[in-house]
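**Q** predicted model and sequence follow; I will ask about them next.
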Amino acid sequence: MLNNEAGLDTEAALPRAEIDRDYNARASVPLETFEAAMRDYRAGSDAARVACPGHLDVVYDRQSGQTLDIYGLGDTPRPVFLFIHGGYWRALSKRDSAFMASTLAAHGIATAVVDYRLAPEVDLQEIVREVRAAAAFLWREGGDYGLDPERIYVGGSSAGGHLTGALLSGGWHRAFDVPETLIKGAMPISGLFHLGPIAHSFVREWLPLEDGDVASLSPALNLPACGCPIITAYAEGEPAGFERQSIGYHRLWQGAGFPSTLLKVAGRNHFDVVLDLAREDTELTRALLALIGTRQTPAGA
């Protein structure tokens, strides 16, 4: 019922051309705007590696050998913001994803950025498993790296917003031997929460999705029993599909009785909105700092 109310389960029935248009983030900005954002991701992250030394290339999952980087440590254990990069599950890396570390470190918050194997090398089931393994690693072993495992927050952009939702979803914690309240707060940005339309889009060229994948890997179809506070953010210049998905997921979260704030960021597009986290004077950063500063108990816990 909640999915019907949010309108997320009807998009797959749209004409293929309409789906492709509404989810083609790259076509929503000029080439120079896209390339500038990619350069800024890397430049900001390179600067953070110098300004916020920490632990690099920490293996979090022996099965895949994947690693994460940790920035912004202090004299006492710090809350950690786990950031998951986007790239439609087939591009970018943790080397492009640490641009917010200096800003958060100035407020006593550590940043962890995660690599995961990309499509088409692996399928989405495996990508989700690896990201969940990263969160479980921070909870089990984060204390050894200067982190407070009881204050893990997560965020990500675009495909990283979907993977943030995968960490918020229910039903996976027992397999990783972690508590359902592992995540204390989240900020999915420009996320994808119902994979139905994606399964019928151009994304199938590198990431085939069957009905079972849509059912098991869509955060909108796997809400948890207890939900932490989240900020569902998207850019004013988003493609229509990404905007609908953010609004729909926010409504689902609230409809389940969990706290969600919907944040539409003015003057930003799908690619540069997340760069606002590199600056302290932005609405997005202020919202994230407020989220991490509120030690709320997840609803339903």
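**A** All right, it came through fine. Numbering: from 1, shown residues only.

**Q** when you work out contacts or count neighbours from here on, use the C-alpha atoms and nothing else.
**A** OK.

**Q** and for stretch 95-103, what's in contact with it?
**A** Stretch 95-103 has contacts (CA atoms under 8 Å, 6 or more residues apart in numbering) with 38, 41-49, 51-52, 71-72, 83-85, 110-113, 275, 277-280.

**Q** which of those residues count as buried?
**A** 41-46, 48-49, 52, 71-72, 83-85, 110-113, 275, 277-280 (16 or more other CA atoms under 10 Å).

**Q** mind listing which of the residues you listed are in strands?
**A** 71, 83-84, 110-113 (DSSP state E).

**Q** alright, now check it against this:
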Amino acid sequence: MDLSDAYSISKHTPGFEAYPPLWAQKAEAFRNRLSETGHARLGLAYGDGTRQALDLFLPEGSPRGLVVFVHGGYWLAFDRSSWSHLAEGARARGSAVALPSYDLCPTVRITDITRQVAQAVTFAAREVPGPIRLTGHSAGGHLVARMAAPGILPDEIAARLAHILPISPLTDLAPLMQTAMNADLRIDAAEARAESPVHQAKPRVPVTIWVGANERPALLDQSERLANAWGCGHVVEPGKHHFDVIEGLEDPGGPMVARLLS
């Protein structure tokens, strides 16, 4: 059974074409503004590859903790440069916010990306003291959920986790084996099992799954399955779809940021 259409999100979202240039424009303006005030540390290498780097945005005064946002793109597209503006909500509330890039499939496997994100979280956590909160969108939601598994993060870093908020996450990779994307993702049965958060034990850290009510049915199902498997918080936000639901991270007074920092 070919599930390519079920997981084709941009095709079924009216006006998708306007989003990537808008994201890039807002992100660049945000980086420029914070660079001018000395609140941006850009291009910090956490690993050996050219994409293994992160941007760190600092609040006014001493950080009250760290937020890490991991971008999506089906592990195939984008980097941190399109999402800088999503740091504003948590940053305005006193958190430092790190946004990593990572290598993409088919150059690497999803398993490798999970390890890279763990490296990025560890690096950022050693730069910023205090509690750590993780959020990510789509494939990034998968990656931050994976950080809750035992042994992924060093024990001293895992002990600082205060909240994980996956947004429209991919939680069971097995269906993606039946999509055209798998020519590049190269997921096999063993990796699907090992890399699917729905097969992880319920984490000790608080988790909230957040998804837009107008999301694709396959992604609504993915979110619900993880919420049920982990018995965790599950917010279905009215009127939002896959590409505008993340806008909540920009608003320091909004419910998404409030839940993330809770």
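**A** Structure's in. What do you need? Predicted model only: the values in this text are computed from it and were never measured.

**Q** please work out the TM-score for the two chains.
**A** After superposition, the two chains reach a TM-score (TM-score structural alignment, normalised by the length of the second structure) of 0.91; 258 aligned residues with a CA RMSD of 1.9 Å.

**Q** could you check how far the top helix by length along the first structure is from the centre of its chain?
**A** Of all the segments of type helix in the first structure, defined by DSSP state H, the longest one is helix 31-51. In terms of CA atoms, centre = their mean, to the nearest Å, the centre of helix 31-51 of the first structure is found 18 Å from the chain centre.

**Q** for the residue nearest in space to the middle of the first structure, which non-adjacent residue is spatially closest?
**A** With distances taken as CA atoms, centre = their mean, Gly156 lies nearest the centre of the first structure, 2.4 Å away. Excluding the flanking residues, the one nearest Gly156 of the first structure by CA to CA, 6 or more residues apart in numbering is Ile84, at 4.5 Å.

**Q** translate the one you found into the numbering of the second structure.
**A** Counting by TM-score structural alignment, Ile84 of the first structure lines up with Val70 in the second structure.

**Q** my guess is that match contacts Leu143. True?
**A** Yes: the pair Val70 of the second structure / Leu143 is scored as a contact, 7.3 Å apart, by CA atoms under 8 Å.

**Q** wait, isn't the residue nearest to the centre of the first structure in contact with Trp89?
**A** No: Gly156 of the first structure lies out of contact with Trp89 (CA under 8 Å); the separation is 11.9 Å.

**Q** which residues of the second structure fall in helices?
**A** Using DSSP H, helices in the second structure cover 19-36, 88-92, 110-127, 139-146, 155-158, 182-185, 189-195, 217-230, 255-260.

**Q** how about the ones you listed in a markdown table, adding distance to Gly43 of the second structure?
**A** What follows is the helices of the second structure, written out as a markdown table (distance: least, CA to CA, whole Å):
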| stretch | distance to Gly43 of the second structure |
| --- | --- |
| helix 19-36 | 12 |
| helix 88-92 | 18 |
| helix 110-127 | 12 |
| helix 139-146 | 19 |
| helix 155-158 | 22 |
| helix 182-185 | 26 |
| helix 189-195 | 28 |
| helix 217-230 | 32 |
| helix 255-260 | 25 |
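
**Q** just these: most buried one?
**A** helix 139-146 (a mean of 28; mean count of other CA atoms under 10 Å).

**Q** report the distance from that one to the chain centre.
**A** With CA atoms, centre = their mean, you get 6 Å for helix 139-146 of the second structure.

**Q** stretch 164-172 of the second structure too?
**A** 8 Å.

**Q** so where is it in the first structure?
**A** Using TM-score structural alignment, stretch 164-172 of the second structure pairs with 186-194 in the first structure.

**Q** contacts for the matching stretch?
**A** By CA under 8 Å, 6+ apart, stretch 186-194 of the first structure touches 8-9, 153-162, 164-165, 168, 214, 218-221, 228-235, 238, 242-243, 245-246, 249, 270, 274, 288, 291.

**Q** let's see it at 6 Å
**A** Contacts to stretch 186-194 of the first structure, defined as CA atoms under 6 Å, 6 or more residues apart in numbering, come from residues 153-158, 161-162, 164, 218-220, 230-234, 242.

**Q** count the neighbours of the closest residue to Met177 of the second structure other than its chain neighbours for me.
**A** Leaving aside its chain neighbours, Met177 of the second structure sits nearest to Ile187 (6.0 Å; criterion: CA to CA, 6+ apart). Ile187 of the second structure sits with 22 neighbouring residues when counted by other CA atoms under 10 Å.
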